[in-house]
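> Kindly generate the corresponding structure for this input.
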Amino acid sequence: MSRQGMRPTPLPPGSKVDFNALRAPSNYVAGLGRGASGFTTRSDIGPSMPGADGDKKEGGAAGGDETKFDEFLGNDAGVLGAGAYDDEDKEADEVWDHIEDRMEERRKVQREAKLKEELEKFRADNPKIQEQFADLKRKLAEVPVDQWESIPDIGDYTIKKQKHLDRFTPVPDSLLASAAASQATASAIDASGLATPMGGATTDLTAIGAGRNTVVQLKLDKISDSVSGQTVVDPKGYLTDLKSVTLKSDAEISDIKKARLLLKSVISTNPRHAPGWIAAARLEEVAGKLQQARELAMKGCEMCPSNEDVWLEAARLQTPENAKAILARGVAALPDSVKLWMQAARLEQTDEAKKRVLLRALERIPQSVRLWKAVVEISEEDDARVLLSRAVECCPQHVELWLALARLETYENARKVLNKARQAVPTSAEVWITASKLEEANGQPAMPDKIIPRGIKSLAANGVVIDRDWWLKEAESSEKSHPPHLATCRAIVKEVVGHGVEEEDRKRTSMADAEECMRRGSAETARAIYAHALSVFPGKKSIWRRAAQLEKASGTAESLDALLRKAVQYCPQAEVLWLMAAKEKWLSGDVAGARSILEEAFVRNPDSEEIWLAAFKVEFENAELDRARLILAKAREHAPASTARVWMKSAMVEREAGQATEERQLLTEGIRRFPSFWKLHLMLGQLEERQGHADAARLAYAAGIKRNMDAIPLWVAAARLEERGGNVAKARALLEQARLKNPKQPALWLAAVRTETRAQNTKAAEALMAKALQDCPDSGPLWAETINMAPRPQRKSRSVDALKKCNDDPFVVAAVAGLFWADRKVDKARSWFNRAVTLNPDVGDFWASYFKFECQFGGPEQQEAVMKRFVAAEPRHGERWQRVAKDPANVHQKPEALLKRVVLDLDKDL
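Next comes the predicted model:
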């Protein structure tokens, strides 16, 4: 039937429709609109699959149900169940089951073997307790009967509460009242002051007073008695002592009770165990029961008379007099106990009594070194000498006794004693070292060079291993002894410094040893090491330099001059040695000596630029401009020595002399010869600026920048020139162009920031600084400038950020020191200034700030110390330092005067 045929026939207009007689729609569910849910039954959808033709004909419902039964799936086969599992499927399942059974049999053997192995491993890792003690159980059969019988009885220490069989009957109140009435006295009064009624309670004032006296007396006895035996009570401090008594808490009392029970168990089960008695006595002492502690200690002495610790503990708890008696019993029981004899000697009040006790002890124990030392310490010199003579006979193997005897004897007798000691103890190196010191101290400085080699040879023959480090430490101790034994020190170093060191490692090892000695302050030992190294490597200029630095730091001017003289003889081509020799002569004020050294250096090194410049500096610093000009003229004519630095120094001489024309000529010729040496361009531009020729200076800077694009000072000088001329925009453009040509240069960023700051463009300066820190996040000068630029409340946070980025940068450290200085935190500021100059002592600005700080807050000693360190550092860098030092007016100033001028320059802008 078509869908159109199922549509209802339209009714004529005006007729009524009977909806109950109409057929419901196909998808209609009764009550669905009111919330009901529909359901479907089998009768609604019919059978799932059509049955066979025969079944349809017969119409049997039972036959249809039987076709739905499946042997594999049962009645739940569903639509696809009919005919899904046939004989072939059954045969396939049987085949697979057979295969699974075969595989299971093959894996069974392997699985059982693996399971057995895992079980054995588990039992080996986790044995039973009876298996662990199986071997011990077997050995119990070998224990003899007497050992079985000596096992103490454990006793009954159960923690369970036992029921007490004793019964106590309470006393009737009438009996107590009658007893109280029979003992009443006339001192008993009632509370109302009238006669006490029949049966009323009374108060015995006599008993109360007696009890109070008893309590006070017990407290006095407890406080007055002590281990040291003091029994005198201070009446004025009695109340104070009562206040100082510590009351134990309930927890402490409980712990003491538990510990007492445990220790009681220990000493009861094993009364021969000395530590148990000692622990029990100390527990009672802590609990404040000194008498019980003494009793326990004494009982421990009775039970363990062969243990010296028990006797010592018992003596400690007693008064001095009782302690002496106890120790007397102890030494009677243990006559060979050194501890008991020593404690008995300590209890004596006078040295004579102590000595008497120790001598009695030595009669029993003559081989005790400890007793000999104790008795020698409290004896006079003559008696000590006699005692030590006996001591070395009783203890010949103890070197310390031999050395102590040698120190007390005369020179001749000491030599004999040391010879006997050497024979008695042939493996002792201390004897040989002491013999060397003895000879040196008695006017024989050449003997250590003989004794020490013999000693090392003898020790090696007796099988002693020569420890190089130990011998070097002995050399240092010889140097630091009082009086110092320098000859012995040098002899030891000479013999052992090369012992056991490979040939290729000798130089490096010697240098390292000398530096370590210098670090520990052993200058003579380091000097001896350098002397030995120079005897092996006389042509190594690095060793000569280190030795010269050592002599300069801790030697004399004569020793330094002699060393440098030898150095230039062995290393005539080493320019640095010639320069050091000339400089030391010049610093000592011997200008003629410096000239003679440099003249000799010219002969050995005619082509050395450094020597030419050193000769120029000697004359220039002494204001000998004509001699300096002559030297530089010869250097310019001498081809190998005619370098850019020579031309620059020549221009400096003319600048000092005020000859601007000659200076310009020299600079122009130098630039022609060395166009890539940017310092000549910079000097020419500065010359033109001083002469007031701004255009010429601008051309000089431009020419230098064109030939040296990476010369940062040229860019900065050119921008500064424009800024001073009022053209800030051009200066800004120059610095921006410089940053494009030379990225990641902190100096360029710093110059740009300062340009904006001087132009009072604060916002622009802050923006540039932010970009600078992004481009160069680890630049110390930039972070230092950031701290100084920040407003005062923000400087602390900026300094924290700077220290996180570059903690050990000296510029940041100096800036933080300045913050502490401004806050008047003197100690912190001094510490941070010291850290800054230690990190980079070559920056003169740090020294100037440090010195100014000490001038404000420090004393003359601090100022002198800073000045001394500054002169030794010889700084050459720093923006303010170079600006002041290169000023023609300050050319020949002393370093101290320059520092003070830089201090005055700190208040000016850069």
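> Please count neighbours and contacts with C-alpha atoms only from this point.
Will do.
> which non-adjacent residue is nearest residue 671?
With C-alpha to C-alpha, 6 or more residues apart in numbering as the criterion, residue 671 has its nearest non-adjacent residue at 6.2 Å, and that residue is residue 680.
> In which helix or strand does that neighbour reside?
helix 678-690 (DSSP states H and E).
> My read is that residue 428 contacts residue 398, right?
No - Residue 428 is not in contact with residue 398 according to C-alpha atoms under 8 Å; the separation is 9.8 Å.
> quick one, which of the two is more surrounded?
More neighbours surround residue 428 than the other of residue 428 and residue 398, with 20 against 16 (other C-alpha atoms under 10 Å).
> so what's the more buried one up against?
399, 422, 459 (C-alpha atoms under 8 Å, 6 or more residues apart in numbering).
> Same check on residue 906?
Residue 906 neighbours (C-alpha under 8 Å, 6+ apart): 848, 849, 880.
> List the buried residues for the helix holding residue 680?
Residues of helix 678-690 classed as buried: 678, 679, 680, 681, 682, 683, 684, 685, 686, 687, 688, 689 (neighbour count, 16 or more other C-alpha atoms under 10 Å).
> Burial check on the residue nearest to residue 430 when sequence neighbours are not counted, number of neighbours?
Spatially, and ignoring its direct neighbours in sequence, residue 430 is nearest to residue 399 (7.8 Å; C-alpha to C-alpha, 6+ apart). Applying other C-alpha under 10 Å, we find 19 residues neighbouring residue 399.
> again with residue 115
Residue 115: 12 neighbours (other C-alpha under 10 Å).
> Can you tell me the element it falls in?
helix 87-125.
> Show me what that helix is packed up against.
Counting contacts by 3 or more C-alpha pairs under 8 Å, 6 or more residues apart in numbering; DSSP states H and E, helix 87-125 packs against no other helix or strand.
> after it, next one along is what?
Once the chain leaves helix 87-125, the next helix or strand it forms, by DSSP H and E, is helix 129-132.
> any idea how far that following helix is from the chain center?
48 Å (C-alpha atoms, centre = their mean, to the nearest Å).
> Could you list the buried residues of whichever strand or helix holds residue 401?
Using DSSP H and E, residue 401 maps to helix 399-408. Buried residues in helix 399-408, counted by 16+ other C-alpha under 10 Å: 399, 400, 401, 402, 403, 404, 405, 406, 407.
> Show me what it is packed up against.
Going by 3+ C-alpha pairs under 8 Å, 6+ apart, helix 399-408 lies up against helix 381-394, helix 411-424, helix 429-441.
> Please generate a structure for the following sequence too, so the two can be compared:
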Amino acid sequence: MIFVVSPNPNITTLHAVRKPPFDFLNSKPPPNYVAGLGRGSTGFTTRSDIGPARAAPDLPDRSSATIAGAAVGGGIGTGGEYDGDVEVEDKGYDENQTFDEFEGNDVGLFASAEYDEDDKEADAVWEAIDMRMDSRRKDRREARMKQEIEKYRASNPKITEQFADLKRKLYSLSAEDWENLDKFESGGYSSRIKKKRFESFVPVPDTLLDKARQEQEHVTALDPKSSAANGSKTPWAQTPVTDLTAVGEGRGTVLSLKLDRLSDSVSGMTNVDPKGYLTVLNSMKITSDAEISDFKKARLLLRSVTQTNPKHAPGWIAAARLEELAGKLQVARQLIQRGCEECLKNEDVWLEACRLANPDEAKTVIAQGVKSIPNSVKLWMQAAKLELDDANGAGAVECCPLHVELWLALARLETYVNAKKVLNRARERLPKEPAIWITAAKLEEASGNTSMVGRIIERGIRALQREGLAIDREAWMKEAEAAECTGSVATCQAIVHNTIGIGVEEEDWKRTWVADAEECEKRGSIETSRAIYAHTLTVFLTDTSIWLKAAQLEKSHGTRESLDALLRKAVTYRPQAEIPWLMGAKEKWLAGDVPAARAILQEAYAAIPNSEKIWLEAFKLEFENHEPERARMLLAKARERGGTGRVWMKSAIFERELGNIEEERRLLDEGLRQFPSFFKLWLMLGQLEERLAENAKQLDQPEKWLDHMKEARKVYESGLKNCPSCVPFWLSLANLEEEMNGSSKARAVLTMARKKNPQNPEVWLAAVRAEVKHGYKKEADILMAKALQECPNSGILWAASIEMVPRPQRKTKTMDALKKADNDPHVIAAVAKLFWHDGKVDKARSWLNRAVTLHPCIGDFWALCYKFELQHGTEESQKDVLERCVATEPRHGEKWQAISKALENSHQPTESILKKVVVALGKEEGAAEKNKH
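Take a look at the predicted model:
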């Protein structure tokens, strides 16, 4: 039994409905039945249920009375059977209402509701869910669609696909197989077409056969009748029958005789090279059909140009050059001649005609051109070039008096006296031309009257200014460089002296003039740069920096005599300047004149009695020339006169190299009492104890070794108390602790060093290397990462990190390093090593040269560059690197300093140190490779 609730709100009773005996669930629904339609639902079906959508069938209108009657009857039909569902008596809305686009058929239910932000948010959530579900099904949907397409194509292949394998086999057919295809009777469509085609045979006319025979006939004689018919003047009776084969052989014989006669070398009248004749013939260009067609098209276009506009000179020039290119020189000359007739006043046409004419006719052509255009400078200059006699080339200025080029050309052709007259006349005609005054100055210089050069330039500038001409300083400086290029040094100096200050404020003189001199030096204008420095020193007579720049110029591009003369002037006007004295003494020393160097230094003592640099330079001069007693005496005097800690350091180094250990210790102790903050004295004392410990170790004296090591530790600790921020102390102490107590103590020292010296790349690098040395790769990587965070722009750290990472990661690490420190020489050298190991020789050489150019004072890079050239370079490149390194005299570099400051390498030349550093680099790389394996 089923209980049905009444739809009437006033009725609260339950109606009991007896279950019908008929099984509706298993019965066929009535026609046009839609589930839920009686309750107000329109019903729906999905595409997966019935396939493509179709229009709903027309349904009969079920009025509310009918439905209500059914409800009163308890849901039982007239027959007393169950109607399939319980229906309400009154729905409360119209079933046939208009469909709402937003709320669907529920518009009557939610007509009074408002669409607020919560509803929008809910709709957005549901829309996002729908999109998400759709994207999840997208891959499966596309895969299923692709599978269906493949299945369809497999069951319905194209015709081209059906015969693809057969087409691929056609390449194996030979030419005979292709020719025999017509013999096979395949019975296909093509064979049926051939059978149906109408075939007819028509006899060939005799005239056609006779014409074909005549075309293929080999004629060996001329037909006298045809000759007469063609208008030949030879009478019929006098025309012999000529054998063309014999004529060809005769022409060949005549040509052979002519060539033999011309190539006769016995008589000395050889006009034709018998070996080169055939070579010239073979080198002749055979024009293709395409090029001939291009020539024809261009010829038609140019002919149209010259005919439509005969006064257009470029058209005639182009037409003539086209014929010249085609090899028709005579036609080209005729065309340019017509162009000259049409364009009498155009100098380009006449110049082209002169170029195309024979050498004997060129003068005539240019004479006609000059006659037509008497004021053309180009034509007169061309005429002067064609004249072999200089006297004949001087008539141009009479017709072109306002062209300075002709006046100058005439002056160059005349003698000294006549040239002066010509230039005077030119100056009268052209008072605003600076080139006339400059040429006059060059003329006087060439004649040996150098004293007149400066006067002429000075007078010229005043005359030009009176004429109202503005003096362009930059233009005159270019004229000075041009005069230097022609060898007129005095003219160059006069121009610089008279024009360098024009348009420059007085407060900018020094800066501007020094910049001009440096730019001229870069461009190779050494005399101009020297003249600028000379004029600058007349104004800034006591400026030491300008004297030094001028001296550097003389050292690089001058002679020893010119440098010595300049330095003499410098110390005369600036006697209190130390560097000119030192440079003069060193140059004399390098020249091998030691007494002259001593004399210069003695003069320097008198001028600057308390100069520590001069005392030390004098000591170095005596020490390097094996005069130890003189050197010791000089150092003693320098200490007596109140020298700084550097004097005590040099004194200790001197005694160390002589092997006087006790004297060295005494000097160091004495120096530290006076200069306790001079860290180099502490380092030298600690290194002295370490050397003594090393000697004890070699002599197998462990007790002495330990005593000296303890003394070295005390020295370093005392040094740290006086100089806590001195990194070399920390590094030396860490190395000492590592040798005495192992890596743990050294690690503690380096940790303390990082705390005392934050953001110091040398300390971080030492800590990383200590971990790598003992095989702690992971700890080293961690330390390197922290180091790069503390010092992100340190080149030595980036270079070390590039070498530490595995080979596949070096490229990425290199890019990071270049972003942070692109101009650091250590990074550039590391990149050069990568190119070197990859076999990219040119790139490696370029990057190594860049490293030594950025910081030439670092010797390690020079050693790396020299080692590279030893492996991949030539003798010239190796010599070039060696010479540049010796000229630079590097003093820095980790390995360079370790080798150059070693006791056994004292007083070694730069070349020797360079080669020893190269050997050390090779050993280091070999050890690194051994550790990797």
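> who's in contact with the helix holding residue 401 of structure 1?
By C-alpha under 8 Å, 6+ apart, the residues outside helix 399-408 of structure 1 that reach it are 381, 385, 388-389, 391-392, 396, 413-415, 417-418, 421, 425, 428, 430-431, 434.
> start and end residues in structure 2 for that helix, please.
Matched against structure 2 by TM-score structural alignment, helix 399-408 of structure 1 falls on residues 404-413.
> Against structure 1, what's the mean shift for that stretch, could you check?
In this overlay with structure 1, the average offset of stretch 404-413 of structure 2 from its partner residues is 1.2 Å by mean C-alpha distance after the TM-score superposition for structure 1.
> Against residue 852 of structure 1, how distant is the residue mapped onto residue 588 of structure 2 from structure 1?
Using TM-score structural alignment, the equivalent of residue 588 of structure 2 in structure 1 is residue 585. Computed as C-alpha to C-alpha, to the nearest Å, the residue 585 of structure 1 to residue 852 of structure 1 distance reads 32 Å.
> roughly how far apart are the residue mapped onto residue 519 of structure 2 from structure 1 and residue 419 of structure 1?
Under the alignment (TM-score structural alignment), residue 519 of structure 2 maps onto residue 516 of structure 1. Taking C-alpha to C-alpha as the criterion, residue 516 of structure 1 is separated from residue 419 of structure 1 by 34 Å.
> Can you check which part of structure 2 stretch 67-86 of structure 1 sits on?
Under TM-score structural alignment, there's no match for stretch 67-86 of structure 1.
> tell me, stretch 875-890 of structure 2 lands on which residues of structure 1?
Going by TM-score structural alignment, stretch 875-890 of structure 2 sits over residues 860-875 in structure 1.
> in the matching stretch, what counts as buried?
So for stretch 860-875 of structure 1, counting by 16+ other C-alpha under 10 Å, buried means 863, 866, 867, 870, 873, 875.
> what residues does it touch?
So stretch 860-875 of structure 1 is contacted by 841, 842, 843, 844, 847, 850, 851, 854, 855, 895, 896 (C-alpha under 8 Å, 6+ apart).
> Select from those residues every entry located in helices.
Here DSSP state H is the test, and the contacts of stretch 860-875 of structure 1 give 844, 847, 850, 851, 854, 855, 895, 896 as lying in helices.
> of those residues, closest to residue 301 of structure 1?
Lowest distance from residue 301 of structure 1 to those (C-alpha to C-alpha) belongs to residue 854, with 69.0 Å.
> and that closest one, what does it touch?
Applying C-alpha under 8 Å, 6+ apart, the residues contacting residue 854 of structure 1 are 862, 863.
> Same question for residue 668 of structure 2.
Applying C-alpha under 8 Å, 6+ apart, we find residue 668 of structure 2 in contact with 648, 649, 652, 681, 682, 684, 685.
> Spatially, and excluding backbone neighbours, which residue is closest to the last one.
Right, the one you point to is residue 685 of structure 2. residue 668 (6.6 Å).
> cool, and residue 285 of structure 1?
Closest to residue 285 of structure 1 by C-alpha to C-alpha, 6+ apart is residue 293, at 5.6 Å.
> And the one you found, how far from residue 300 of structure 1?
10 Å.
> try residue 745 of structure 1
Residue 745 of structure 1 is 84 Å from residue 300 of structure 1, by C-alpha to C-alpha.
> cool, and residue 441 of structure 1?
For residue 441 of structure 1 relative to residue 300 of structure 1 (C-alpha to C-alpha), the value is 56 Å.
> These two: who's more crowded?
Per other C-alpha under 10 Å, whichever of residue 441 of structure 1 and residue 300 has more neighbours is residue 300, with 27 against 15.
> Tell me who's in contact with that one.
Contacts of residue 300 of structure 1 by C-alpha under 8 Å, 6+ apart are 271, 274, 277, 278, 310.
> would JSON lines of the residues you listed with secondary structure and neighbour count be doable?
Compiled in JSON lines, the contacts of residue 300 of structure 1 are given as follows (DSSP: H, G, I helix; E, B strand; the rest coil; neighbours: other C-alpha atoms under 10 Å):
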{"residue": "271", "secondary structure": "coil", "neighbour count": "18"}
{"residue": "274", "secondary structure": "helix", "neighbour count": "22"}
{"residue": "277", "secondary structure": "helix", "neighbour count": "28"}
{"residue": "278", "secondary structure": "helix", "neighbour count": "24"}
{"residue": "310", "secondary structure": "helix", "neighbour count": "26"}
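> so which two of those are the farthest from each other?
Top of the distance list for these (C-alpha to C-alpha): 271 and 310, 12.6 Å.
> so what's in contact with the two at the same time?
Residues touching both residue 271 of structure 1 and residue 310 (C-alpha under 8 Å, 6+ apart) are 300, 304.
> Tell me which residue of structure 1 lines up with residue 910 of structure 2.
Aligned partner of residue 910 of structure 2 by TM-score structural alignment: residue 895.
> so what's that match closest to, chain neighbours aside?
Here the residue nearest residue 895 of structure 1, using C-alpha to C-alpha, 6+ apart, is residue 871, at 6.7 Å.
> quick one: the one you found is in a strand?
No - according to DSSP: H, G, I helix; E, B strand; the rest coil, residue 871 of structure 1 belongs to no strand; its state is helix.
> Quick check: the gap between it and residue 844 of structure 1.
In this view, residue 871 of structure 1 and residue 844 of structure 1 are 11 Å apart by C-alpha to C-alpha.
> Residue 109 of structure 1 too?
88 Å.
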